[in-house]
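J.: Below are the sequence and a predicted model; questions follow.
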Amino acid sequence: MFKGKKTLVRATLTLIGTIIGAGIFGVPAMMERVGVIPGSVLFAAISVVVLATHLLLLDVVARDPVRRRFPGYLGEIFGPWAKRLGTVTHILQISGANFAYIVLGGIFIAELASVCGIDIGVLTWQIVFWGVGVVTVVSMLRVVSRIESLLTWLLVALLVFLIGSAVPQADIGRIATSSWGSFFAPFGVFLFAMFGMTVIPEVYEIAGRRIARSRLAVIIGTLVAAVVTWSFGVFIHLATPPGMAGDLGALAHVINMPALRLAVPLIGFLAVITSFITNAFDLQAMIRLDLRQRPIVSKIITLGIPFVLLFIVQRDFLAAIDVVGALFAASNGLLVVVAASAVLRRRTRPRTEADTASPFWWRVIVPTVAGGVFVLAILQRVASIAL
């Protein structure tokens, strides 16, 4: 019993730590852009769709006795072409996300360094952040995985502290300000901020490959991350001066105690580094398990692509997470719901405890609605690029 609760907590914290990353720091700017009411409506809708997608992917994972990653499941269900497509979208999503983490992580390290009187360009600190990630992933991943739960507890505690500091300063009158005409503008950022599908196979393994325990971990983890992310977005937006919600440096002024203003870049660094490491672990596992590549190849691909992007793409974290969320995360979400619907409709001999009949609404209606949302996100982003 105790072991089951322990694995449930660890699995839940793994998902929370993955979801709460760079994306959370883009939510206040999006709330300011569209207003609290429209932003909250869209965020709630996306959170429900993401939760459904996480659970659908869990159904796919739990019905296959072989350990794989996302592209491997697609290949098993639809064939080699689907595996190739999933490999491309999976690598693009994780590499794009880790690029955004490097951009933002360097900004937070620069903030910490400036307090110590060290004034060096942000790009240098972004390279330093990447270097820290390389050392961690290459030589100390097991050590970090052992303290990942502790880091996530610390991260959530610091975020709650920051939200609590923002509540008394919140200008409630600004809630009435809305821009419904820009309702879909935060689509990509919100998707990025809430998407944790890359770690679902790991959650299932941590939960002892028990489907009921895994579902509970996914539900609790996704909802806790949603509440924390929404609260952060709304109250930081309301507590910062107009036009400053997207300014990471302005976040420190939410805390009235100067001695504690280091908490903001510290929160940011913890949020970003935990997600960077988890993403790197997932991509390495995918390359080894699904593509059958050597560990050195998986490390080069995992760590090399984001580093190259640092020098050939504009280092704008808000634009980066918008593109990654609206195009690559949405594409992977669409592939998940299509794959899950196909798996849930099959009539095969049970191979695992998850191989039970699913109700019509879960195997047809939910994937159809979620798929429609992902298609809308992709089309909205493509249209904005074209225009």
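T.: That came in fine, so what should we check first? Numbering: from 1, shown residues only.
J.: all contacts plus neighbour counts: C-alpha atoms, from now on.
T.: Fine.
J.: How about L158: what's its closest non-neighbour residue?
T.: Computed as Cα to Cα, 6 or more residues apart in numbering, the closest residue to L158 that is not its neighbour in sequence is I267, at 6.2 Å.
J.: That neighbour: neighbouring residues, count only.
T.: Other residues near I267 number 19, with proximity taken as other Cα atoms under 10 Å.
J.: Check the burial of V375 by counting its neighbours.
T.: The local packing of V375 (other Cα under 10 Å) involves 18 other residues.
J.: Buried residues, whichever strand or helix holds R84. List them.
T.: Counting by DSSP states H and E, the element that carries R84 is helix 80-115. For helix 80-115, the neighbour count (16 or more other Cα atoms under 10 Å) marks 82-84, 86-87, 89-112 as buried.
J.: Tell me if the residue nearest to L158 really is in a helix.
T.: Yes - judged by DSSP: H, G, I helix; E, B strand; the rest coil, I267 forms part of a helix.
J.: which strands and helices sit next to the helix holding R84?
T.: helix 70-78, helix 122-139, helix 263-289, helix 295-312, helix 317-323, helix 330-345 (3 or more Cα pairs under 8 Å, 6 or more residues apart in numbering; DSSP states H and E).
J.: what about versus this one:
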Amino acid sequence: IIIFLFIFGVGHIDTENLKSVSWGYFFIPYGVILFSLWGTSIIPEIKEMLDGDLKLLRKVIIWGICLAAFVSLLFSLLVIGISGEQTSQEGLSGLEGRLGQRVLSIGYVFGIITTFTSFIALGLTTKKILWYDYGLNKRIAWFIGSFIPLFLFIIGLQNFIEIIGLTGAVMLGLDGLLVTVIFLKIKKQDKSRNYIKLKIVGTLLMILLSLGVILEFFYFIKGY
């Protein structure tokens, strides 16, 4: 999607639009950014694909995060540079006036494919967690992972930014706290030589994640 939009949109970028960014809303994208870069739920699937090769898994995780961050940054700069203050929540519809409906239609198709494949991956992970870890019936676990998100959408949870922001900052923030606590506990039991350094970094990370949860609730109640 990024390459496609870049080819058709690079000539429409106005650098003045990039100057219109308000730093007073600096924190608001935090949850969305965390959501776009978070990938802990898919790590077990990648490990299976790599036959348990931990060294290769480490490289895949690092490069995966770097690539995702680069693509997200490029997409953000491209969209803001083209549409400026007319930027829409999902980023694409605001480009229609500059790129035309035909180009946007192709972008929407790729967007749907990307969203659907992500939904499949996360749905499969949710199903396995409920099935393996919580002992739920396989069919019930599949139903929850597949249809609960659709149900929430039907009953009115349709604000794209609020949903992704809240999910990223709060739910994934709490997930990050749990992962950090578990990691530090394992390192302590293993009597790792770097435990003190890891504990300092882990503590700072937990403080930042906790602040993210609190601030996201504040902005959510305030209505962004």
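T.: That came through, no problem. Keep in mind it's a predicted model, so treat the numbers as computed, not measured.
J.: Just give the TM-score of the two.
T.: The TM-score (TM-score structural alignment, normalised by the length of structure 2) is 0.88; 221 aligned residues with a Cα RMSD of 2.2 Å.
J.: The residue nearest to L158 of structure 1 -> structure 2?
T.: Applying TM-score structural alignment, one finds that I267 of structure 1 aligns to F110 in structure 2.
J.: Wait, its match touches I1, no?
T.: Yes - using Cα atoms under 8 Å, F110 of structure 2 is in contact with I1, at 6.2 Å.
J.: Give me the mean deviation of stretch 333-345 of structure 1 from structure 2.
T.: Stretch 333-345 of structure 1, aligned to structure 2 and superposed, deviates on average by 1.2 Å (mean Cα distance after the TM-score superposition for structure 1).
J.: So what touches that stretch?
T.: 53, 56-57, 59-60, 74, 77-78, 86, 357-358, 363-364, 367-368, 370-371, 374-375 (Cα atoms under 8 Å, 6 or more residues apart in numbering).
J.: Now it: buried residues?
T.: Buried-residue list, stretch 333-345 of structure 1, by 16+ other Cα under 10 Å: G333, L334, L335, V336, V337, V338, A339, A340, S341, A342, V343, L344.
J.: Distance from the chain centre to that stretch, please.
T.: Its chain's C-alpha centre lies 20 Å from the corresponding centre of stretch 333-345 of structure 1 when counted by Cα atoms, centre = their mean, to the nearest Å.
J.: what does stretch 102-121 of structure 2 give?
T.: Taking Cα atoms, centre = their mean, the mean C-alpha location of stretch 102-121 of structure 2 is offset from the chain mean by 16 Å.
J.: next one: stretch 15-28 of structure 2
T.: Distance of stretch 15-28 of structure 2 from the chain centroid (Cα atoms, centre = their mean) equals 21 Å.
J.: ok so, going back, give me the stretch of structure 2 that the helix holding R84 of structure 1 matches.
T.: Residue correspondence for helix 80-115 of structure 1 in structure 2, counting by TM-score structural alignment: none.
J.: Next, the angle from that helix to helix 263-289.
T.: Orientation check (axes from the mean of the first three to the mean of the last three Cα atoms, to 10 degrees): helix 80-115 of structure 1 against helix 263-289 gives 150 degrees.
J.: what comes up buried for whatever helix or strand K5 of structure 1 lives in?
T.: Using DSSP H and E, K5 of structure 1 sits within helix 2-19. Of the residues in helix 2-19 of structure 1, those with enough neighbours to count as buried (16+ other Cα under 10 Å) are 7-19.
J.: Fine by me, we can end here.
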